[in-house]
Every structure is written in structure tokens, then in C-alpha cells.
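In: let's see this in three dimensions:
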Amino acid sequence: MAATMVGATAGSAATLRVGVQDDPDAMDPATSNTYAARFIFSAMCDKLVDITPDLKVVPQLATSWEWSPDHKALTFTLRSGVKFQDGTPFDAEAVKFNIERMKTMPESSRKAELASVTGVDVLDPLKVRLNLSQPFAPLLTTLTDRAGMMVSPKAAKEQGSNFGVHPVCAGPYQFVERKARDVVRLKKFPDYWNAKDIGYDAVDYYYIEDSTVRLARLRAGDLDLIERVAPTDLGAVRGDGNVTLHSIGGLAVSHLMINMGAGEKANNPLAKDARLREAFELALDRNVINKVAFNGEFLADNQMIPPSSPFYSKAHPVPARNIERAKELIAATGQTRVPVEITYANALTDNRVGQIVQSLASQAGFDVKLLPLESATAIERYLNGNFQVFIGNWSGRSDPDGTLYAFFSCNGSQNVNKYCNKELQQVLDEGRAESDDAARVKIYEKAADIYLTDRPTIPIYHPNWFFAARKSVDGIVMYPDGLLRLTGVKPKS
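Out: Here you go, the predicted structure:
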């Protein structure tokens, strides 16, 4: 592939060549479920609002917003002169179309995120109001991600369910082509509202699953930038005078998701007995996983929300490894050896985690079988709940609702393991309706009590984001959500 990449970009210094770890799923913000797609969307699809590196909500396609006194309506004033990449205008009618599309499409993954929105009123061409069934505190932060990405109504109507084959958004780069498991090509949209701050003529995203191979190609000059540098490769990056390391603490979490009720794979010991889930957690040593797999560069933790969040539960510290207690719990179920199958995408980091988990769990009485799969196959199995345990990697959200509701509400967009606890559902609904931050902290403390006891998933660590770029690339700013914004990124003069 290296020769192909060089040939494809020969004489084109204004093409940014990016190496990515995963092949994206659906290239439609309404149906996408993966970080890989979000990473590319950040160049294609502007949102109503965005976040800053310190997680403040800031304007993008909307220039300002105002909550109604009862917090049951949110009115946006939109940026004027914006065009979609097919030349059609972005306006309040387009916002109405997008919100309604994401709420009503049968295959939409945004329904739960926008469930509180009951209707959209066009007040004038540049003013639109979202009406809510009840106060929904996370709405603004929800709209900083795919729920706030605006696609062309004209293109969406014409293409229907095939929209993801040739997506049309309102961002700085427009779609050119996609070759599955190879490359996604974008080119600069000349009529973008902020085109003066877009420094490359084109962006090519190359799918290179192996992190060490990505780094080798970066150092050889075949790539300009790579995402998710493996912690074990950081020494090589730091020692290379032609490459710059870019890093930031993130919102992401890696966790062992247990199939609780999705199809035949839910017929597994961990799903059937909470004591075995507790034993499995007690068999693990998160600090060992972090040190052996990641040279201690990540943050070992037991919660879906990172400690940097004000909603992190300090009442639930990371449990110490306790092999004897794990064995007691297994014995209490009448078993001696417990079979567990762990599925994951065959990337270097997850391979290492899987092997360490296999070794640690074996000492307590778990016979762990590892099932590494090619990335697209692994994602397909994940989305269909076709696993016993899955090593999940979630890029995180700035509001706890974006993570906890997605995974733990009964109909959450990431609830592929079909876990449903009615008490937790009620608590998560309360968190959505409460606008006072101090009250929300107490609500999410209750949520932590429940999901950390039920253990439908077992969080392992929070990764830091490590990108690397050739020194010829200027203007990179890292964000805690791990997405690459290309505004201001340009070839170094």
C-alpha cells in the first residue's frame, strides 16, 4: 500500500495523508456507530455546535442559542451564507429536516439521543426552535456530535438509504470516494463558510490496522499524520526528529462488554450470574494491564466516566485484585472452571489486553478463549450482539449522559449487549431532566452504584490520545474526544 499511497499523492503537497486504525462503518451521521466514522466526519460534517479543548460548547453552524425559562425549548440562531457541499443552502428548514430525519429513520442510531425533542419550529430562515417533552440538560453537548451534524436535505432525499455511499454535509471537506478497507478520499469544499482557515486541498484517510505499521509509514514519509499511536511506540516517536507527538488526556474508555441478552451468545456464564461477573473483575489487575500493555501511559480505572469529569464517582475506587475472593465466588456457583469467549478487533492494543486478561483470569478459574477478528467483522459482530464478551473502545462524551445513556439505558444506541435495569433507566432519565450540576452529580452517583454492581460491562482503562505527525504539518490542536479538527491545520511554510 505504501507505494500506492506515494504514487497517489506525488506532486500534491497539499494532500494530507492520514493513517487510521479502523475502517469506518456507515458514512452517514444518522446511522454511524463508530469512532472511525466520527474521525472522518470531523472533516466532512459541521455541527450546530462544537466543543473546545476544555470542553466548553461553542458556535459552529449556529452562532448563538437560548434556553426557554422552563428549559423545554432551545432556540438557535444560525450562521448566514452557509452552503452544503452540493451547493444548496443551509438554513432553519435544513435543521428541521435533519432532526426529524434522525428521529424517524428506521435505521437511525440517534433516536435515543434526540428522544426528548418533540418537534422543530422554523421561526425564520436563520432561527430554529427545538421543543422538548421535558428539560434535557445534555442536549447542547449531544449536538456537538453526530446528532448535531447537518447533511444536505436534497442529497438525503435523493439517495435515501444509500446516502452513506456518497454523503453530502456542510463541512470543510467533501466526499470523493471510498474504497472499503483501503482509503476514504475527501477534497476541500471551496464554498465552505470558513474556507480561509482550511489549509489542505485534500485529505486521504488510509486504513492501516497495525499501529506499528502506521508509525513506520509515517516515519518513512508515506503518511503525514497518524492517530492512536501505541504507547509502546511512544519512545520511537519522541526520538524521531522528523516527527512530532501530539497528546491529550481523553474521555475514552476501554471495557469488557458482557452480552446480557442479545441472541444465543447471551447464553454464557457471566450473563447468567452476577457473582461470576464480580469474580471476573476481581481476577483482573488493571495496573498490570496498563503497565504491560501500555507502558503505564494510560489510566487504569473501573468506571465508564474518566476521573477528570466532575461526574466521576469517588465512592467507587478501583477494586484491588483478589484471587481468593474470585475463587470463592466461582465455587459458590458450583463451578470450578468457567468458559469465557472474548471477541475483539485484531489490533495490537486489544490483542495485548486480551492476552493479559486471559492470563490473569485463568489464575482464578476462568478459561478464556480469545477471538480476534478483522476490524469490519468485529464491528459487525459488536453491532449485532454476536459475542459473549467484547473488548469495546468508546471515545467518550463531554457529558456523562452521552456515555451512560448510550450503554445502559434499555434502548441506548450502544446497548448492543441488551442490558436493561429499570431502576437504572429511571436514574438516567432523571439525569437528563435535571439542569442543576450539583443535583446531577448526586444522580450519577446513584447510576454508578447500580452499573458498577450489575457489571454489564467491566471498564479497564482510560486511554490518552496520542497522535503523531510529520513536522511539515502545522496547526494541530488535540481535543479530549480524540477527533481531528482540520480548521487551522496546514502545511508548514
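In: every contact and neighbour count from this point should use C-alpha atoms.
Out: Will do.
In: how close does whatever residue is furthest in space from the centre of the chain get to residue 93?
Out: Distance from the C-alpha centroid of the chain, by C-alpha atoms, centre = their mean, peaks at residue 334 (39.1 Å). Distance of residue 334 to residue 93, computed by C-alpha to C-alpha, to the nearest Å: 62 Å.
In: check residue 282 too.
Out: Remark: distance between residue 282 and residue 93 (C-alpha to C-alpha) = 53 Å.
In: residue 257 too?
Out: 40 Å.
In: of those two, which one has the most company?
Out: Between residue 257 and residue 93, residue 257 has the larger neighbour count (other C-alpha atoms under 10 Å), namely 25 against 19.
In: neighbours around the closest residue to the more buried one other than its chain neighbours, how many?
Out: Once flanking residues are discounted, residue 257 sits nearest to residue 457: 4.2 Å by C-alpha to C-alpha, 6 or more residues apart in numbering. By other C-alpha under 10 Å, the residues close to residue 457 number 28.
In: ok, residue 457 - contacts?
Out: Neighbouring residues of residue 457 by C-alpha atoms under 8 Å, 6 or more residues apart in numbering: 255-258.
In: closest to the centroid, which residue in the chain?
Out: Note: the chain centre (C-alpha atoms, centre = their mean) maps to residue 395, 3.4 Å.
In: and this one, so I can compare the two:
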Amino acid sequence: MNSRKATAALALATALALGASACSSDSKSSDNGKKSSSSQGTSAAKDAALTGIVNASDQKGGTVVMENSDVPDSLDPGNTYYGWVQNFSRLYARTLLTFKPAAGKDGLTVVPDLATGLGKASPDAKTWTYTIRSGLKYDDGTPITTKDIKYGIERSNFAPEALSNGPTYFKAYLAGGDAYKGPYKDKNPNGIASIETPNDTTIVFHLAKPFADFDYLATFSQTAPVPAAKDDGAGYVKHIVSSGPYKFASYQDGASADLVRNPQWSQATDPIRKALPNEIKIKFKVNANTIDNNLLAGNTTVDSGGTGVTPQTQAKVIGPKYAKNTDDSYAGATSYLAINPNVAPYNNADCRKAIEYAIDKVSVQTAIGGPVKGDVATTLLPPTVNGYTKFDEFATPDNKGDATKAKASLAACGKPGGFTTNLTARSDRPAEMAEATAIQNSLKQVGITANIKSFPAGKYFSNFAGVPSYVHQHQLGLMLTAWGADWPTGYGFLDQIVDGSAIKPSGGNNLQELNDKNINAALAAAIANTDAAARTKAWGDIDKMVVDTATVVPLIYRKNLLYRPDSATNVTITQAYLGMYDYLLLGSSK
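Out: All right, here's what the predicted structure looks like:
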């Protein structure tokens, strides 16, 4: 999904391992949101929001102001893959299950949302049944039924011609998923047969193969209900029908959105949301440094992107005046370089290995702001995700690159003098552009000339790096990206970036177009295994298999150096959404 010291990371990973033994609804708590000791209010101090709630308040009112340096891929809950939108969309789009709005490890607990409880699984983890609450309504007063949830899944997973940004887990795992053409092409009013809705409050999923993480999948925004009569494909984003405590008062594509209270929402049917602010405003295409300045001045509540302050602002906020308002959170995400073997000369494994050995990862870390912005990575899985196993397949002295090994690999692939290549990054993300420059300098030392091509974040995957035809035509051999888990297990992290089935005509995240039959089979076997310990081990093994292909260069286990103004209330980090602030809790005293 488009990341404390080692002991804390290990503790979190252990907690995840204990909470990820799906296949039985008893394996995860169904707590409906009552406070625990870790979610009590905390005074403002450096890193206070990592484990507590800063400026806790039950006061209703105020306006939360959000800003973002680019545009979202989409605010349509069925057409998004950015982590911040998954977090943000919970304000207006309820899902079957969600992550508990709470501080610390409690925020990783899966709790019922539209549903009355967690999924009831068959012993083989191929059939999952949910019951939703009675009395649910959209913002127009019409009732929400399980048929709307089914329709939302159908449109989001089976209509790439209209909605291409999100993942396709349901398509991959539902029985008959390969044959169903989606609601816009298949006019059968019954839709896909493997999702049954025997009544308005029951929904049953029949899978073609076991899927032990299904409760995590039920937290995804694609399970938000969508009324078929109001849907017009890609245009739905302009008039989203709300199932949450807020509805859209206005939406200007690429510019802004304004959310106000939904009078049809009832806390009686939604015990996990407090819905304290009166209004939530979000602005797009605001310069990243401007956002930082607005945060420091108290004019903005939060940078919705959740990736932290820019390198230019970092030196100021770690100083004595502002440090107490910062939280340096592991993002549960890894920044990495994708190497596409379908772009010459990377069809030769030795040319890919030359890239692996040439890059000075410490220079990349320094370019983005040093250790405060993350640790040097040697694996795709970050230490905070269940299944992480430490290894280093392309070790170099002090992680600073090895020119000798890089040049030997160049000679082995028939390019002893080096070559010219293209390297992509997101133009509105200063840290990623800084990474690109550091990599460019590293490659230059061994005779490889990297021309940097930059693209806007909002269209990076849908129009450029995530479009294989564009990548091949424009010879985009090296592509910078970052990835966090769709849910905090190895499968939730790896599947969409390394499985061959995740390669899509557009909106893809498997940028290296990895389609290795052994890796594909290992992923399928692991997620079908109802033994939690065996699954956990498998994720580390698969991670190593991927890195061994030399199609990815792990760079940084990312941290987000976040800033919270004094006016922000109920501020806490959620590891479920990439270490950003939890937007369901966030309020404002203004």
C-alpha cells in the first residue's frame, strides 16, 4: 500500500505474529473500541504519539485542515491504493472490518465496522461469512445492504477499464474470478456467483483457494458499500455516497474536497468513530515545503500524505523549538528501486547485479535526512511486518557500495564500459528525488549514466511507472518506489509487488514485472496454510527468493518524521496505515 529502536520493532513484529493466525475468528480481538491503558491521553512531547494519544479531547467542533503535495490516485474507496487515502476514506466510507482507532499496538487490532463481528471461516479457509449491522444508512437516507458491499467489490476488482488503481485480491481469490467480466460488462443482475447475499445483512465469500488472511482483506476500502444506481464508474468520485460520519459538501477534481457531518450516520451503529470535528477540509497540489510551513504556523492540522516533513524542514523541526511536536515513526514501509528485466540491458541478470552492488545506500539515507528518516534496508519486508527475516544477499562494505563487484558484474553482462539508463521518481516528493540523485551519483562511479525522469505522484502508477507499455516504450529500466503492507503480514506486504498476477495494464505496483513461477507458487501455498508459524516463516523465505532475482534493490526501512501543531487533538500514530496519524481520531481545537 501506496514504516523505535530494534527492540521495539521486534516487539511489534511479535505482536503481529500473535494476531495474524487467521482462519478462526477467535484469532483476533473483536474489541469494539473501548479504551485500554495504552490509549489514554498523553502530554505533548517528542514521540509521544507513537504510543499514546496527544492532546486527548472529547470536545465536538472545529475544522481539521489537511494538505497534500499532489492529488490522490482517487478518493473513490474502490479505486485507490495510496495508504493515506485508505486511512482518510474511513471518514466517509465504512468497511466490513477496520483497524481499531487506538494508540500503539492496539491500533493493529482488527475490529468490526459495518459487520457485527469478525469473519466466520470454514475449516479450510475457503468460505467466509459476515453479518452486518441493522439500521445502516447512506447519507441520502437509503438503507445499506450486503448487496451494496458485493457491488462495491465487483466494480473495484473486475472493471479495470474504469477503475484501475486498486488491488485485485478478490479477483484473484474468489471462485470464478477469472471468468467474471465485472458489472459494467456483465449485465447479469446477480453479479458474481461466488459472493452470496442470502439476505440484506448476510454476505458469504466462496474462494477458489484458501486465504487465511481474509479478515485483513475485509478491512480494505474496497469492501465499502456502493449503491449500483448511483455508480457511474470513474465518475463516481465526483458524487460519492457516504456510509460514514462525514459526507462530501464539495469536491473539485485535483484541487480540494470539503467533508461535513452526515446527518444519517448514527453512533449507535458505529461504536468505533467519535466524529468530533464539524468539518474536514483537504487541499491538493500544495508545495511540500509550503505544507511544512503551514504546519509550523498552525494553519494546517496535518499533511495528509503522512510521509513526514521535507529534508529542507527537518533541521528546523528537530531543534529545541519544535522537537516536542514531532513523532519519528517507523512507516512499516520500504523504499526500494525496481529493476525491470523487460527493459534492456536488465534482461541480463549480471547487469541487474551491477546495479545492486553499485548503489551506496548510506548516501541514499543521507540524502533523505539521515537515520531520522529511516534505516538502511537489505530486505523488502521491513522489521515491523510479521515474517521479517534478516539477510543481505548483495552485501557491500558498510552498505556503501562495492565498485569492484559492480564492475565485475558489468563485464559479465557484456557492458564493461557501463551503459546509459533511465531512472524514475515522483517529482513532488523531495525525499524520493533526493534518493534518485544519490543513486545517479553512485552509478556514475562505475560507468552507468542514469537519466532521471520525474512524474507526479498522483499519476505515477496509473499513467507512467505502473503501465508496462509506457515503461517498455520509454525504456524506464530503474524505478523508485516505496511500499507498505496492505495489512501487517508478509502476504499483505509482498503479494501486490512480487506476484505475477499483480501485473496490470495500468495502476500496477509490481514495477519490476516479476513473474517467477516459483515465487508465485510459494505465495499461494503460504497464504493457504492455516498454520500461523509456518506462514510467518514462509514470508521471510519468499522475501529472500525475490531479492535473489536482483530485480529489486531494498534501500531504506522508512521512518516518517511527522509534525503535529498544538491545535491538533487526539493525535496518535497508526501502524496499520504506514505509521501516519490516525485520521479517524484526529481533531482540531480551531
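In: TM-score for the pair, please.
Out: Put the two chains on top of each other and the TM-score (TM-score structural alignment, normalised by the length of the first structure) is 0.88; 474 aligned residues with a C-alpha RMSD of 2.6 Å.
In: before we move on, the earlier item: among the contacts of residue 457 of the first structure, who's most crowded?
Out: residue 258 (29 neighbours).
In: trace residue 542 of the second structure over to the first structure, please.
Out: Alignment note (TM-score structural alignment): residue 542 of the second structure maps to residue 447 of the first structure.
In: so that match is in which element?
Out: Secondary structure from DSSP states H and E places residue 447 of the first structure in helix 437-454.
In: what about that helix, how far off from the second structure?
Out: The superposed helix 437-454 of the first structure is, by mean C-alpha distance after the TM-score superposition for the first structure, a mean 1.9 Å from where its aligned residues fall in the second structure.
In: residues in contact with that helix?
Out: In contact with helix 437-454 of the first structure (C-alpha under 8 Å, 6+ apart) are residues 274, 303, 310-313, 316, 408, 424, 427-428, 430-431, 434.
In: any idea how far it is from the chain center?
Out: 22 Å (C-alpha atoms, centre = their mean, to the nearest Å).
In: counterpart of the helix or strand just after that helix in the second structure, which residues?
Out: The first helix or strand that comes after helix 437-454 of the first structure along the chain, using DSSP H and E, is strand 457-462. Counting by TM-score structural alignment, strand 457-462 of the first structure falls onto residues 552-557 of the second structure.
In: mean per-residue distance, the matching stretch to the first structure?
Out: So stretch 552-557 of the second structure averages 1.7 Å relative to the first structure (mean C-alpha distance after the TM-score superposition for the first structure).
In: what about residue 15 of the second structure, which SS state?
Out: Classification of residue 15 of the second structure by DSSP: H, G, I helix; E, B strand; the rest coil places it in helix.
In: doesn't residue 259 make contact with residue 389 of the first structure?
Out: Yes: when contacts are counted by C-alpha atoms under 8 Å, residue 389 of the first structure is listed as touching residue 259 (6.1 Å).
In: which stretches of the stretch 151-300 of the second structure form helices?
Out: Secondary structure of the stretch 151-300 of the second structure (DSSP state H, counting those that start in this stretch): helices at 169-173, 214-217, 288-297.
In: so which of those is the most packed in?
Out: Ranked by mean neighbour count, the helices of the stretch 151-300 of the second structure are led by helix 214-217 with a mean of 24 (mean count of other C-alpha atoms under 10 Å).
In: okay then, goodbye and thanks.
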